[in-house]
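Participant: next comes the sequence, and after it the predicted model I'd like to discuss.
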Amino acid sequence: MAAVALVTENFKFVSLFFKSKDVMIFNGLIALGTVASQTAYNVFAFECPCSPGRNYLYGLATIGAPALAFFLVGIMMNNSTWDLVSECRLRSCRKLSGASAFALLGTIVGRGLVAPITWVVFSLLQGQAYMCAFSEFVDPGTVEGFPSGQGPKVMAKFPCQSSVPTELSSFGAEVERRLKFESQLTGWLLVAVMSVTVFLTLCLKRCSSPLGYQQENYWSQENKGLPLYSRLNKWATYSLENNVEAMEKEMDVIS
């Protein structure tokens, strides 16, 4: 019986762990869905116009427009957004202090940024959209052996290898390598900046909280009816109820 009780208790603890991490898991699923969507778009729908002026607009729209759409959808699907709107509409935000309003807005915006940041980062790491957008701005003079007198009209054709003049096709790999280097470097820098920002935000949140780390976790779970210190909570409850039998069972499990 003691073994069964121990297994049951451990199972409850694992369930509690995943329930307490529901935001992290949800954000992970959003990121995975965004990566799948971005990959599918690049494979089946991405089509660079390979024309000066159009390349830049198409490449930036491919990166920015879906990111903006994901951000707005994320904001709209967050219940906290509409709670805040209702509070401000009915009570003119009188019950919200500056710190609480900032924290709430930070939570809303942070959740909304998961999908768009994922889209932008993976677009940059794959490099197709960046290459399309900035190929016409590559200076031919910086490419070793490139014939002189070539302008943006020719450089804009490099994302479409079939459109590149035959005498220049041998330079396609070098131009693509250079643009993908710039694109991926930008993507990794964005990852680094966002990582540092999230780390500093969490540090600021912990430092400004009057509660300790374990206390904050306990109270955040107790608001959901799921106390983190389940055994301690049950022991206190049994003591208040003077439930000797239940206390003895707990001792059996521990021993």
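Facilitator: Yep, it's here.
Participant: make it CA atoms for all contacts and neighbour counts henceforth
Facilitator: Will do.
Participant: tell me what whichever strand or helix holds T39 is packed against?
Facilitator: Secondary structure assigned from DSSP states H and E places T39 in helix 22-44. Under the contact criterion of 3 or more C-alpha pairs under 8 Å, 6 or more residues apart in numbering; DSSP states H and E, helix 22-44 touches helix 114-126.
Participant: against which helices or strands is the helix it packs on packed?
Facilitator: helix 22-44, helix 54-76, helix 128-134, helix 172-208.
Participant: go again with 7 Å.
Facilitator: With contacts taken as 3 or more C-alpha pairs under 7 Å, 6 or more residues apart in numbering; DSSP states H and E, helix 114-126 sits against helix 22-44, helix 54-76, helix 172-208.
Participant: between the longest one and helix 114-126, what angle do the directions make?
Facilitator: Angular relation of helix 172-208 and helix 114-126 on a 0 to 180 degree scale: 150 degrees, by axes from the mean of the first three to the mean of the last three C-alpha atoms, to 10 degrees.
Participant: next structured bit after helix 172-208?
Facilitator: Scanning forward in sequence from helix 172-208 by DSSP H and E, the next helix or strand is helix 213-222.
Participant: run the angle between that next one and helix 172-208 for me.
Facilitator: 90 degrees.
Participant: pull out the buried positions in helix 213-222.
Facilitator: Within helix 213-222, the residues scored as buried using 16 or more other C-alpha atoms under 10 Å are Y218, Q221.
Participant: the structure to be compared is supplied as follows:
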Amino acid sequence: MDNFQTVLRFFMNQKATIGYSFMALLTIGGERVFSMVSFQCPCNHDQNFAYGLTFLLGPAGVLLILGLFFSSRLWRLYTGCCLNPMKLCPRGNCFGSLRVFMNIFSGACVAPIMWLCVALLNGTFYECAVSGLDDNLVVDLFCKNKTLKCREELARVPCDRSKLTADERMELLLMFRAQSQRMQGKWC
């Protein structure tokens, strides 16, 4: 019986770590399913950026909203503020309330940041988004010292519908992935 209580005590002491680990596994699995099942880059210069960015940031926004919505601390803060504002902000001092909200918000940001880290590590959404940019700086970065055809075919590279040679396509894809991992390193 002592062994069972020891194991139970261990799990109770580590519930935050276990919860975050479970959330990380769900995020990784969700991103993989999401990218394999529902994502296909349109390979259209006008649509790639918006489409890739939507799949990169959209789920992160939804996870942030869900994290805030399911936060019992936020509901206690909200209902306490509505029921008795003087109790929450005595004499107009709302810094305590603001501090609690910042703690709630930072806790709700865990899942979206995990999503962004996993999505940038995979790089599929980022490749699609960046290939649709028309900014000269981006095009020059990826097509520097290459033919004019590279500039024209950049939006088709993530889909393997480009008319570039296999070596040029692979080089551009590797550059997209390296840039995505660089972004992931900055944010995560």
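Facilitator: Yep, that arrived. These numbers were taken from a predicted model, which means no experiment stands behind them.
Participant: re earlier: hey, which of the helices and strands packed on helix 114-126 of structure 1 is tucked in deepest?
Facilitator: Mean neighbours per residue, mean count of other C-alpha atoms under 10 Å, is largest over these for helix 54-76, with a mean of 18.
Participant: after that one, next one along is what?
Facilitator: Of the helices and strands lying after helix 54-76 of structure 1 in sequence (DSSP H and E), the nearest is helix 79-91.
Participant: that following helix maps to which residues in structure 2?
Facilitator: Mapping helix 79-91 of structure 1 onto structure 2 (TM-score structural alignment) gives residues 72-84.
Participant: buried set for the matching stretch?
Facilitator: For stretch 72-84 of structure 2, a neighbour-count test (16+ other C-alpha under 10 Å) marks L74, L77 as buried.
Participant: quick one: residues in contact with it.
Facilitator: Contact with stretch 72-84 of structure 2 is made by L68, L88, I104, as judged by C-alpha atoms under 7 Å, 6 or more residues apart in numbering.
Participant: what distance do you get for the last one to F70 of structure 2?
Facilitator: The reference is to I104 of structure 2. According to C-alpha to C-alpha, to the nearest Å, I104 of structure 2 and F70 of structure 2 sit 11 Å apart.
Participant: and the two? which has more neighbours close in?
Facilitator: Neighbours per residue (other C-alpha atoms under 10 Å) separate I104 of structure 2 from F70, with I104 holding more: 18 against 11.
Participant: re the thing from before, from the contacts of stretch 72-84 of structure 2, which is closest to L154 of structure 2?
Facilitator: Nearest to L154 of structure 2 among the contacts of stretch 72-84 of structure 2 is L68, at 38.8 Å by C-alpha to C-alpha.
Participant: please name the nearest non-neighbouring residue to the closest one.
Facilitator: For L68 of structure 2, ignoring the flanking residues on the chain, the nearest one in space by C-alpha to C-alpha, 6 or more residues apart in numbering is A108 at 5.7 Å.
Participant: burial measure for whatever residue of structure 1 lines up with that neighbour, as a count.
Facilitator: Taking TM-score structural alignment, the alignment pairs A108 of structure 2 with G112 from structure 1. By other C-alpha under 10 Å, the residues close to G112 of structure 1 number 22.
Participant: my guess is G112 of structure 1 meets F71, correct?
Facilitator: Yes. G112 of structure 1 lies in contact with F71 (C-alpha atoms under 7 Å); the separation is 5.1 Å.
Participant: from S20 of structure 1, how far out is the counterpart of E31 of structure 2 in structure 1?
Facilitator: With TM-score structural alignment as the matching criterion, the partner of E31 of structure 2 in structure 1 is Q38. For Q38 of structure 1, the distance to S20 of structure 1 equals 29 Å [C-alpha to C-alpha].
Participant: just the closest of the contacts of stretch 72-84 of structure 2 to A119 of structure 2, please.
Facilitator: Nearest to A119 of structure 2 among those is L68, at 21.4 Å by C-alpha to C-alpha.
Participant: quick one: that closest one from Y20 of structure 2, how far?
Facilitator: Distance from L68 of structure 2 to Y20 of structure 2, counting by C-alpha to C-alpha: 16 Å.
Participant: for the residue most central in space within structure 2, which residues are in contact?
Facilitator: Nearest to the geometric centre of structure 2 sits L116, at 1.9 Å (C-alpha atoms, centre = their mean). Contact analysis of L116 of structure 2 by C-alpha under 7 Å, 6+ apart lists L56, A60.
Participant: cool, R169 of structure 2 as well?
Facilitator: Listed by C-alpha under 7 Å, 6+ apart, the contact set of R169 of structure 2 reads V157.
Participant: burial of the aligned residue in structure 2 for F171 of structure 1, as a residue count?
Facilitator: Under the alignment (TM-score structural alignment), F171 of structure 1 pairs with E168 of structure 2. A count of nearby residues for E168 of structure 2, using other C-alpha under 10 Å, gives 16.
Participant: same check, this time on F146 of structure 1
Facilitator: The local packing of F146 of structure 1 (other C-alpha under 10 Å) involves 14 other residues.
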